[in-house]
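Peer 1: pasted the sequence and its predicted model underneath.
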Amino acid sequence: MKKTGLLFLSLLFYTLTGFGISLTIAANVGVSSFNALNLSLAGLFAVKVGTMTTIVNLCFLMLYIYLTKAKKPLAYLIQAIAVLSLGFVINFFTYQVFDAIQITHYASKLGLFMLGSIVAGLGTGMVLNLKTLAFPIESVCVEISNNHPIPFVKLRYGIDIFSVTISIIISVASSLPFVVREGTIISLVLLTFTISLTKKVFEAFIVKNNGL
């Protein structure tokens, strides 16, 4: 498949990730670690969560630009477009589509959260599999890991721990609702499982069809 086709697919799965994130927010049983940070910051500064997600991702993108000494302008531009699209999708579904939906049954909330986690995991997994577009956080972690004796996994989990910690601090200090809840724990398992499963299925597809 041509690079333009891969880029289009990557952007499509990027936005699918945003849709999945919106589902987990609508479930109201907590969100994943990184989204907990974005949701708490959004509440603290009274902005939409998709907008805050874009801002935080752009901060990581700026860090990535600094780490790579601004040598990949096209990659930066594509990532910027992707994170702007992600924020737009999250805002659209969170505030325009799901805002009027009220779910009171706890089992239904859990079901919706699990569906959202699976969708987000599928989107994220496919973006990683296509290797055409990257998430700024992963790009930063890869760059640091390549230049320092720190494993990528430790860096990524470090960001998750930092995100959860800051989210809790904001909730306590500002009397905002806690978004680090049972959903946060579920997402640790379900997101990882979905991304891993997506990778296995994708690799099997590539082998069967002799590449893209």
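Peer 2: On my side now, so go ahead.
Peer 1: from now on I want contacts and neighbour counts done on CA atoms only, so please keep to that.
Peer 2: Fine.
Peer 1: wait, doesn't Ile170 sit right on Ala42?
Peer 2: No. At 10.5 Å, Ile170 does not count as touching Ala42 under the criterion of C-alpha atoms under 8 Å.
Peer 1: A further structure is provided below for comparison with the first:
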Amino acid sequence: MDLKHKKAKPQFLKVIQLTLGLFILALGVSLSVKANLGVTPISCVPYIYSLFLPFSLGELTIFMNAVFILLQIAILRKKYRYIQLIQLVAVILLGFFIDFTLYLISGINPTTYLGQLLVLLVSCAFIALGIFLFVKANITYIPGDGLLVVISKTFKKNFGKVKICFDCSMVTIGVVSSFLFLHKLAGVREGTILAALIVGLLIQLYEKISHLPARKLIGTENHQLPQRKGNAFK
């Protein structure tokens, strides 16, 4: 019995870490909404559609990511491993957390540009930390990232370039949708660009900080985020 508990505990802790990462990520997304300087590229489309559809940001985030899962299945077809539907569980949690954290911080309404900028920077820090914890849990992908991995591997394209094209596409769809349905620009501002620039840098910073004790002990300099064993998209 003890042996079974010892084996189960690390996986249980990974699930806790993944859940915590999703909650922190959702809090970061909600703070970016409250900053009112533009949301992150991946949140542009659901946020803009939440402004004129009778659905919440969390619900539309779930819907959009469900589409990403369908696109993965369409691209991979018979090669798709249905264990990857666990991505849907992760994004349902994320959507719920987004709506919940929006409720929790409903009292935060910065009235000055400096205050908005401060809230935006805090949101970027939370988004980066949430993504970092989620990736380190090493269980699954967020569907948007899963789609990028599928595209990158299937069509043999550089992941970084695919990511840039994907983010630009999300912003473009958001801008077009904003003018088409709201007749004005909403959800895309300087904060969108700032988030796109610094979230990745903050993730790298968290990675370096997490390895500081190991560096002191073994003197290593290069550390990478863990790679998932037995990649489900091969």
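Peer 2: Perfect, thanks for sending it. Predicted model only: the values in this text are computed from it and were never measured.
Peer 1: and the helices in the second structure, which stretches?
Peer 2: Secondary structure of the second structure by DSSP state H: the helices cover 2-35, 41-50, 57-76, 86-104, 113-137, 143-154, 159-177, 190-210, 212-218.
Peer 1: corresponding residue for Leu118 of the second structure in the first structure?
Peer 2: If you follow Leu118 of the second structure across to the first structure using TM-score structural alignment, you land on Gly111.
Peer 1: the second structure: which residue goes with Phe19 of the first structure?
Peer 2: Aligned counterpart of Phe19 of the first structure in the second structure: Leu27 (TM-score structural alignment).
Peer 1: my bad, should have said Leu128 of the first structure
Peer 2: Per TM-score structural alignment, the equivalent position to Leu128 of the first structure in the second structure is Val135.
Peer 1: then Ser139 of the first structure?
Peer 2: Using TM-score structural alignment as the criterion, the counterpart of Ser139 of the first structure in the second structure is Gly146.
Peer 1: cool, and Asn35 of the first structure?
Peer 2: In the second structure, the residue matched to Asn35 of the first structure (TM-score structural alignment) is Ser43.
Peer 1: count the residues that sit near its match.
Peer 2: A count of neighbours around Ser43 of the second structure, defined by other C-alpha atoms under 10 Å, yields 25.
Peer 1: surely it touches Thr61?
Peer 2: Yes. Using C-alpha under 8 Å, Ser43 of the second structure and Thr61 qualify as a contacting pair, with a distance of 7.4 Å.
Peer 1: follow-up on the earlier one: how close does the match of Leu128 of the first structure sit to Gly28 of the second structure?
Peer 2: 16 Å (C-alpha to C-alpha, to the nearest Å).
Peer 1: so for these two, which sits in the more crowded spot?
Peer 2: The neighbour comparison of Val135 of the second structure against Gly28 (other C-alpha under 10 Å) goes to Gly28, with 29 against 20.
Peer 1: give the contact list for that one.
Peer 2: Gly28 of the second structure makes contact with Val122, Ser123, Cys124, Ala125, Phe126, Ile127, Gly130 under the criterion C-alpha atoms under 8 Å, 6 or more residues apart in numbering.
Peer 1: stretch 124-134 of the second structure vs the first structure, average offset?
Peer 2: With both structures laid over each other, stretch 124-134 of the second structure and its partner residues in the first structure are 0.9 Å apart on average (mean C-alpha distance after the TM-score superposition for the first structure).
Peer 1: any residues touching that stretch, and which ones?
Peer 2: Contacts of stretch 124-134 of the second structure (C-alpha under 8 Å, 6+ apart): 17-29, 32, 195, 198-200, 202-203, 206-207.
Peer 1: recalculate using a threshold of 6 Å.
Peer 2: Taking C-alpha atoms under 6 Å, 6 or more residues apart in numbering as the criterion, the residues outside stretch 124-134 of the second structure that touch it are Leu18, Gly21, Leu22, Ile24, Leu25, Gly28, Val199, Leu202, Ile203.
Peer 1: and what of stretch 160-178 of the second structure?
Peer 2: Judged by C-alpha under 6 Å, 6+ apart, the contacts made with stretch 160-178 of the second structure from elsewhere in the structure are Pro41, Cys44, Val45, Leu185, Ala186.
Peer 1: how far is it from where the chain is centred?
Peer 2: Between the mean C-alpha point of stretch 160-178 of the second structure and the mean C-alpha point of its chain there is a distance of 15 Å (C-alpha atoms, centre = their mean, to the nearest Å).
Peer 1: rebuild the contacts of stretch 160-178 of the second structure as CSV, extending it with distance to Thr172 of the second structure and neighbour count.
Peer 2: Converted to CSV, those look like this (distance: C-alpha to C-alpha, whole Å; neighbours: other C-alpha atoms under 10 Å):
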residue, distance to Thr172 of the second structure, neighbour count
Pro41, 9, 22
Cys44, 9, 26
Val45, 9, 27
Leu185, 11, 16
Ala186, 12, 20
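Peer 1: export these to CSV and tack on distance to Gln87 of the second structure?
Peer 2: Supplementary listing: the contacts of stretch 160-178 of the second structure in CSV, determined by distance: C-alpha to C-alpha, whole Å:
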residue, distance to Gln87 of the second structure
Pro41, 20
Cys44, 20
Val45, 19
Leu185, 31
Ala186, 29
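Peer 1: residue contacts, Gln72 of the second structure?
Peer 2: When contacts are taken as C-alpha under 6 Å, 6+ apart, Gln72 of the second structure is in contact with Leu147.
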